[in-house]
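> dropping a prediction and its sequence here:
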Amino acid sequence: METLAAFQAALKDQTNTIAFISSENCSVCHVDEPKARKLAEEFEIPFYHLDIMQEPELAGFFKVLTVPAVLVYHEGKEIARQARFIDFHTLEKLVQQLPKQSEETDYQTLFN
């Protein structure tokens, strides 16, 4: 189990990050956590498993009202969120599209 502080530090250093938020008394969380971890490992994305029972402030920081919740970050910004009923097929398609390295965006080219 990781801490909120460790996750916040990783957001600054990692291009892509996946956070899995759970509760120790959530049976669905126990089933979905290995699936989310495997997805992160498959695409070599840092994975953080956070428990709201151990750190109640997580719910407020992530604005999570139900668990399990999977949050995907790219360059420190949340780009996807799923909670309670997690569609791993959709999540996998999204993760496949993420750039592996941080890229400087050329906005001039993008909007011409």
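Yes, it's here.
> going by C-alpha atoms from here, please, whenever you check contacts or count neighbours.
OK.
> show me what contacts the residue most central in space within the chain?
Centroid-nearest residue in the chain, with CA atoms, centre = their mean: Ile18, separated by 2.5 Å. Listed by CA atoms under 8 Å, 6 or more residues apart in numbering, the contact partners of Ile18 are Ala40, Ile45, Pro46, Phe47, Tyr48, Val70, Leu71, Val72, Tyr73.
> got another, please set it beside the one above:
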Amino acid sequence: MPKKSFQEIISSPGMPVLVDFYADWCGPCKTMAPILQQVARQYEGKLKVIKIDVDKNPAVAQQYRVQGIPTLLLFHQGKQLWRQSGVVPAHQLSQVVQQHLK
């Protein structure tokens, strides 16, 4: 099966997609990783969480004007619903996800 493009993933019908733009060398990104894992577990089956390495995918990062990392974007059917740069506490991220779930 061919690998889906970023655009296909965020545009697919169904559940919202939370995108984490990160880099391996980024300290705050490492802080954000367990928070994202927790939220992914909490909303399993209701939310897709994907990670985009800005060093390996500079065109995607540029397309979404990612200037600082971590940057989180929430999409549903291709539409950007929310955006936040920097570390987001788990309770705040859960609130954001909850308000966008149907």
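Here it is on my side, so go on. This one's a predicted model, so the numbers in the text were calculated from it and none came from an experiment.
> TM between them?
With the length set by TM-score structural alignment, normalised by the length of structure 2, the two chains reach a TM-score of 0.80; 97 aligned residues with a CA RMSD of 2.0 Å.
> can you give me the offset of whichever strand or helix holds the residue nearest to the centre of structure 1 from its chain's centre?
Secondary structure assigned from DSSP states H and E places Ile18 of structure 1 in strand 16-22. In this view, strand 16-22 of structure 1 has its centroid 3 Å away from the chain centroid, taken as CA atoms, centre = their mean, to the nearest Å.
> mean offset of the helix or strand just after it relative to structure 2 (after superposition)
Going down the chain from strand 16-22 of structure 1, the next helix or strand is helix 27-42, by DSSP H and E. Mean deviation of helix 27-42 of structure 1 from its aligned counterpart in structure 2 after superposition (mean CA distance after the TM-score superposition for structure 1): 1.5 Å.
> so which elements touch helix 27-42 of structure 1?
Contact analysis of helix 27-42 of structure 1 by 3 or more CA pairs under 8 Å, 6 or more residues apart in numbering; DSSP states H and E lists strand 16-22, strand 47-51, helix 88-97 as its packing neighbours.
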